[in-house]
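Novice: need a structure here:
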Amino acid sequence: MTDMTRRAIRITEPRSELSVTAQLLPEKAPENAAFLWSYLAEPRVVAGIHAMWTGPEISCPIPTTHLKGEAFAQALPAENATLTPQPGDIVLSYVPPRMWGGNPHAIFDIGLFYGQGARLLFPIGWLAGSVVAQVLPEERDQFASACGIIRRNGACDVTFTRLES
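Specialist: Model (predicted):
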């Protein structure tokens, strides 16, 4: 399928029973959606932890080992940008090399936003992220409930898988 308008991702985490579908938004965030789709050419397991600064978010920083040598691992523009993600938003945040504490690697983070009051305020300041996908409306209550369980349980492994319809 060459048209990304019907592409989605499945997000799962067994301990919390997280299991939701998020529709990609290529018409609003084309480069970010293309990055995520390329990254998920194979299912990926990414460590997730409840965010400390941004509010109701499970933060899933993509390991640099997943990106090394990958053509798609390039600087990403802010597209469909937000500083205040809404419940159900899947936000791809990009931090250039050396911007955060001198880290020599770029940071790519998949944020799972599940509640009201989120903000993209980090120790380095405000950083707009790209809303790259949204959890299906009918799954948002389950999404919020599962993310709340992750918050209470601590670190976990989140699996991201491509879906095509």
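Novice: going forward, measure contacts between C-alpha atoms and count neighbours the same way
Specialist: OK.
Novice: in the protein, which spans are helices?
Specialist: In the chain, the helices defined using DSSP state H lie at 30-39, 64-67, 140-153.
Novice: Buried residues of the longest one, list them for me.
Specialist: Neighbour-count burial for helix 140-153, with 16 or more other CA atoms under 10 Å as criterion, is recorded at 140, 142-148, 150-151.
Novice: ok, which pair from those residues is furthest apart?
Specialist: Arg140 and Arg151 (16.2 Å; CA to CA).
Novice: Just the buried residues of the longest strand that the chain contains, please?
Specialist: Across the chain, the longest stretch assigned as strand under DSSP state E is strand 156-164. Neighbour counts using 16+ other CA under 10 Å place 156-163 of strand 156-164 among the buried residues.
Novice: Quick check: the gap between Pro85 and Leu40.
Specialist: Between Pro85 and Leu40 the computed distance is 22 Å (CA to CA, to the nearest Å).
Novice: Neighbour count: those two, which is higher?
Specialist: Comparing Pro85 with Leu40 by other CA atoms under 10 Å, the one with more neighbours is Pro85, at 28 against 16.
Novice: List the contacts of the most centrally placed residue in the chain.
Specialist: Most central in the chain under CA atoms, centre = their mean is Ile110, positioned 2.1 Å from the mean C-alpha point. Residues counted as contacts of Ile110 (CA atoms under 8 Å, 6 or more residues apart in numbering) are 59-62, 90-93.
Novice: Can you tell me which of the residues you listed is closest to Pro14?
Specialist: For those, the residue nearest Pro14 by CA to CA is Cys60; the value is 15.5 Å.
Novice: gap between the closest one and Glu164?
Specialist: In terms of CA to CA, Cys60 sits 22 Å off from Glu164.
Novice: Same check on Ala29?
Specialist: 18 Å.
Novice: what does Arg152 give?
Specialist: 32 Å.
Novice: for Glu31, same thing?
Specialist: Glu31 is 18 Å from Glu164, by CA to CA.
Novice: same deal with Val46?
Specialist: Val46 sits 21 Å away from Glu164, going by CA to CA.
Novice: before we go on, could you also do this sequence so I can check it against the first one:
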Amino acid sequence: MTDDAKGPAELCDPAQRTVLFSEAQSGLHARATLLDTLAPASAGLLWDLAGTGLSFSAIHAMWTGPEISLPIDGAKALPGQDLRAISVENATSYPQAGDIALVCAPRGTWRDGPSFDLVDVGLFYAAGGRLLMPMGWIMANICARIVDEDLAAAAAACRTIRINGGCAITITRGA
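Specialist: Reported below is the predicted structural model:
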């Protein structure tokens, strides 16, 4: 979602592609509509991740508020994908409840950052998200939104993940 605050009805077209985030222990089962028009490259990257058949390590974020973060080694998950090709699109520093945020940070983007090409997928499940990190403010591309009817259950599952600790979340393709 951009900082000029579009409402969910303006962001989600039911005819668009969807991805599913799932994790058994917490009961997470959240459908998200890709924002192909607002963030085409980022939505495409998320679609590609969903097509890998992989599960990704996930943790409750420490700095960004109500977020489950999937810090993914982009080179391992999507060999040959040039993360520098993912530009800023539909970006914000203040994700809203239901936003799926994507940060692409090739190795060396930040001093003392990860030693791999980072693709971070963030599931924001409640209000109060902010992307203030130890290195300062960053922006994320909002590339999908959890469908309204799944958001309350997804928020409950994300709170369970926060209590239980790290887990593995599977992203699969929907329609």
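Novice: Post the TM-score for the overlay when you can.
Specialist: In this superposition the chains share a TM-score of 0.90, using TM-score structural alignment, normalised by the length of structure 1; 158 aligned residues with a CA RMSD of 1.4 Å.
Novice: what's stretch 23-37 of structure 2 aligned against in structure 1?
Specialist: Counting by TM-score structural alignment, stretch 23-37 of structure 2 lines up with residues 13-27 of structure 1.
Novice: typo on my end, it should be stretch 64-72 of structure 2
Specialist: With TM-score structural alignment as the criterion, stretch 64-72 of structure 2 aligns to 54-62.
Novice: Please give me every residue in contact with the aligned residue in structure 2 for Ala78 of structure 1.
Specialist: Aligned counterpart of Ala78 of structure 1 in structure 2: Val88 (TM-score structural alignment). Going by CA under 8 Å, 6+ apart, Val88 of structure 2 touches 140-141.
Novice: And Leu136 of structure 1, by the same measure?
Specialist: Leu136 of structure 1 is in contact with 20-23, 88, counting by CA under 8 Å, 6+ apart.
Novice: Same check on Ile142 of structure 2?
Specialist: Contacts of Ile142 of structure 2 by CA under 8 Å, 6+ apart are 1-2, 35, 39, 42, 89-92, 95, 99-102.
Novice: if you set the cut-off to 7 Å instead, what comes out?
Specialist: For Ile142 of structure 2, the contacting residues are 1, 39, 90-91, 99-102, by CA atoms under 7 Å, 6 or more residues apart in numbering.
Novice: Same check on Arg7 of structure 1?
Specialist: Residues near Arg7 of structure 1 by CA under 7 Å, 6+ apart: 23-24, 163-165.
Novice: Kindly recompute the last result at 8 Å.
Specialist: 23-24, 162-165.
Novice: Take those residues and write them to JSON lines, including distance to Gly55 of structure 1.
Specialist: Putting the contacts of Arg7 of structure 1 into JSON lines (distance: CA to CA, whole Å) gives the following:
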{"residue": "Gln23", "distance to Gly55 of structure 1": "23"}
{"residue": "Leu24", "distance to Gly55 of structure 1": "23"}
{"residue": "Arg162", "distance to Gly55 of structure 1": "27"}
{"residue": "Leu163", "distance to Gly55 of structure 1": "28"}
{"residue": "Glu164", "distance to Gly55 of structure 1": "31"}
{"residue": "Ser165", "distance to Gly55 of structure 1": "33"}
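Novice: rewinding a little: got the buried residues of helix 140-153 of structure 1 as a markdown table, with distance to Glu70 of structure 1 columns?
Specialist: Below are these laid out as a markdown table (distance: CA to CA, whole Å):
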| residue | distance to Glu70 of structure 1 |
| --- | --- |
| Arg140 | 32 |
| Gln142 | 34 |
| Phe143 | 30 |
| Ala144 | 33 |
| Ser145 | 35 |
| Ala146 | 32 |
| Cys147 | 30 |
| Gly148 | 33 |
| Ile150 | 30 |
| Arg151 | 32 |
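Novice: how close does Thr21 of structure 1 get to Gly69 of structure 1?
Specialist: On the measure of CA to CA, Thr21 of structure 1 and Gly69 of structure 1 end up 29 Å apart.
Novice: ok, which stretches of structure 2 are strands?
Specialist: Applying DSSP E to structure 2 gives strands spanning 18-23, 28-34, 55-60, 67-73, 91-92, 99-105, 118-124, 132-133, 136-137, 140-146, 167-173.
Novice: Alignment lookup: Ala105 of structure 2 to structure 1.
Specialist: Checking TM-score structural alignment: Ala105 of structure 2 goes with Val95.
Novice: nearest residue to that match other than its sequence neighbours?
Specialist: Ile107 (4.9 Å; CA to CA, 6 or more residues apart in numbering).
Novice: which residues touch the aligned partner of that neighbour in structure 2?
Specialist: Matched by TM-score structural alignment, Ile107 of structure 1 corresponds to Leu118 in structure 2. Contacts here follow CA under 8 Å, 6+ apart; on that basis Leu118 of structure 2 touches 71-74, 103-107.
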